[in-house]
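Colleague: Could you look at this predicted model? Sequence included:
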Amino acid sequence: MSQEGLPEQFSGMVRLFPLPNVVLFPHAIQPLHIFERRYIEMVEDALADDHLVALVLLKPGWEPHYWGKPAIYDVACIGRIRWHERLANGRFNLLLQGLCRFRIENEIAAATLYRQAHGWPMPDLELNVDETLKREILRQVSARLPQEHPLSETLQTMHELPMPLGVICDILAFALPLELRVKQHLLEAFDVAERAQALLRILCNLQKPELLPMPHEARPFPPQFSAN
């Protein structure tokens, strides 16, 4: 395996899974329910091969073109299927773990029902990383959490363990209720220092009394958001 968790002989080809309302980040785990025929085929092919799928956000205005090839952003996140179950109706429940950012160079003409693309993984660029950013980001998030918020335990772990700043930013960007365009902007920030500074600006721009909301009551698995 490479440093990004990809196969050593990774060809640069990915199976694209475009969604209108999910931005996956490295290190995060996203539950998904797969029910469209094209994406059932995608999961079948992934499970028979390297278990990799690239989740990519659809650009605004996707609705009229959803069943064709609506426009997507140039940066996706490659994920590995860590767990799956096939249902009696042929659909899948699965857990997709983000591995690395991926720059899409071009789409590939393929015979599959789902879209494919070629590009290259983008590892974190860790130059001029200021560790004080870590403390300030965690302080800003902690100040906005209601008591008993589930994220509090994660923050405590981030304080105590020598977790890289890039990983902290990715986990928080995925977990926090930020707008999709903001999440996509953070995903496109390969430079860790720039990513951390951008996240800190976002947090500081929140009104002081504004607390991060408690998550809704646990939803049944599969979640409702995976409209595919």
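Modeller: Cool, the structure landed.
Colleague: from here on, contacts and neighbour counts on C-alpha atoms
Modeller: OK.
Colleague: wait, residue 167 sits on residue 28?
Modeller: No. Distance between residue 167 and residue 28: 9.4 Å, which falls outside the contact criterion (CA atoms under 8 Å).
Colleague: Flag every buried residue along the helix or strand harbouring residue 18.
Modeller: Assigned by DSSP states H and E, residue 18 belongs to strand 13-19. When neighbours are counted by 16 or more other CA atoms under 10 Å, the buried residues of strand 13-19 are found to be 13-19.
Colleague: ok, second structure coming up, stack it against the first:
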Amino acid sequence: MAQGIVKAGDLPQVIPVFPLNGAVLLARGQLPLNIFEPRYLNMIDDAMAGDRMVGMVQTTGGPADNPTLAPVGCVGRITNFAETPDGRYMITLTGICRFRIAEEIPARSPYRQVRADFQAYAADLIPAPSSAEIGRPGLLEALRLFLEHRGLEIDWDTARDAPAEALVNSLCMALPFEVAEKQALVEAMDLTARARALTTLLSINAADSGDEDTPPSLQ
């Protein structure tokens, strides 16, 4: 949890957003990003000068230069920052809380900003207990079949021993699901619902042969 944030009302009402399909963030998850577009370099400069918060959100179609934002995203705090010799920013966002977009704010900045409503997801601010019910045996079996068909590997000792929230959220963020599938996982109301949806998606996708360009490991 970001320092000083104990309830949804402590979060900023207006946040900058980074629309990026396939790159989703969840509470306490860590998302590495390589920033190179000028407007997003500008966004990170502004965030670093302020509260370091950026919202990650997917899109649902529309024009390429101004796609329609998905209704739910997740705000994160920049917890690691480095600049490369060629001017790119390598950052890590640590998830804080999901939000529903109340409205997009007309802005003079080159990047997009929204008014964020955190109330429906205020429970994100409280870590789930490590013993939370996620149906781990069924989830791990569905994961095994999914990975076998995709030719992927994972550290099984870590998967078996990881706290419930860390396991489910990291899989939702890392696994190569379609944009709509990722969005369903982001919008799942709580950890139990997300674990159930994840298990279902793994089972549905287990018969796929996978993409030859998919990286060979999720470690």
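Modeller: Cool, got the structure. Please read all numbers here as calculations on a predicted model, not as lab measurements.
Colleague: quick one: TM-score?
Modeller: The TM-score (TM-score structural alignment, normalised by the length of the second structure) is 0.78; 205 aligned residues with a CA RMSD of 3.2 Å.
Colleague: quick revisit: how big's the offset between the strand holding residue 18 of the first structure and the second structure?
Modeller: Its match in the second structure and strand 13-19 of the first structure itself, once the structures are fitted together, sit a mean 1.1 Å apart by mean CA distance after the TM-score superposition for the first structure.
Colleague: Show me what that strand is packed up against.
Modeller: If contacts are counted by 3 or more CA pairs under 8 Å, 6 or more residues apart in numbering; DSSP states H and E, strand 13-19 of the first structure sits against helix 37-48, strand 52-57, strand 116-122.
Colleague: now with 6 Å?
Modeller: With contacts taken as 3 or more CA pairs under 6 Å, 6 or more residues apart in numbering; DSSP states H and E, strand 13-19 of the first structure sits against strand 52-57, strand 116-122.
Colleague: what's the spacing between it and its chain's center?
Modeller: 12 Å (CA atoms, centre = their mean, to the nearest Å).
Colleague: can you state the direction angle for that strand and strand 52-57?
Modeller: Between strand 13-19 of the first structure and strand 52-57, the angle comes out at 40 degrees (axes from the mean of the first three to the mean of the last three CA atoms, to 10 degrees).
Colleague: What lies in contact with strand 13-19 of the first structure?
Modeller: With CA atoms under 6 Å, 6 or more residues apart in numbering as the test, strand 13-19 of the first structure has contacts from 53-58, 115-118.
Colleague: Make TSV out of those residues and add distance to residue 81 of the first structure and neighbour count.
Modeller: Supplementary listing: the contacts of strand 13-19 of the first structure in TSV, determined by distance: CA to CA, whole Å; neighbours: other CA atoms under 10 Å:
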residue	distance to residue 81 of the first structure	neighbour count
53	8	25
54	11	26
55	11	25
56	15	25
57	18	23
58	21	22
115	18	20
116	17	21
117	18	19
118	20	17
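Colleague: Okay, and the residue of the second structure most remote from its centre sits in which element?
Modeller: Ranked by distance from the centre of the second structure (CA atoms, centre = their mean), the top residue is residue 85, with 27.6 Å. Take DSSP H and E as the rule and residue 85 of the second structure turns out to sit in neither a helix nor a strand.
Colleague: Contacts only, for it.
Modeller: Residues in contact with residue 85 of the second structure (CA under 6 Å, 6+ apart): none are found.
Colleague: helices or strands up against the longest helix anywhere in the first structure?
Modeller: The single longest helix within the first structure, with elements called by DSSP state H, is helix 192-205. Under the contact definition 3+ CA pairs under 6 Å, 6+ apart, helix 192-205 of the first structure sits against no other helix or strand.
Colleague: List of residues touching it?
Modeller: Identification of contacts with helix 192-205 of the first structure by CA under 6 Å, 6+ apart yields 125-126, 129, 137, 166, 186, 189.
Colleague: quick one: buried residues of that helix?
Modeller: Using 16+ other CA under 10 Å, the residues of helix 192-205 of the first structure that count as buried are 192-200, 203.
Colleague: got JSON lines for these, with distance to residue 109 of the first structure too?
Modeller: Formatted as JSON lines, the buried residues of helix 192-205 of the first structure follow (distance: CA to CA, whole Å):
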{"residue": "192", "distance to residue 109 of the first structure": "34"}
{"residue": "193", "distance to residue 109 of the first structure": "37"}
{"residue": "194", "distance to residue 109 of the first structure": "35"}
{"residue": "195", "distance to residue 109 of the first structure": "33"}
{"residue": "196", "distance to residue 109 of the first structure": "37"}
{"residue": "197", "distance to residue 109 of the first structure": "39"}
{"residue": "198", "distance to residue 109 of the first structure": "36"}
{"residue": "199", "distance to residue 109 of the first structure": "37"}
{"residue": "200", "distance to residue 109 of the first structure": "40"}
{"residue": "203", "distance to residue 109 of the first structure": "41"}
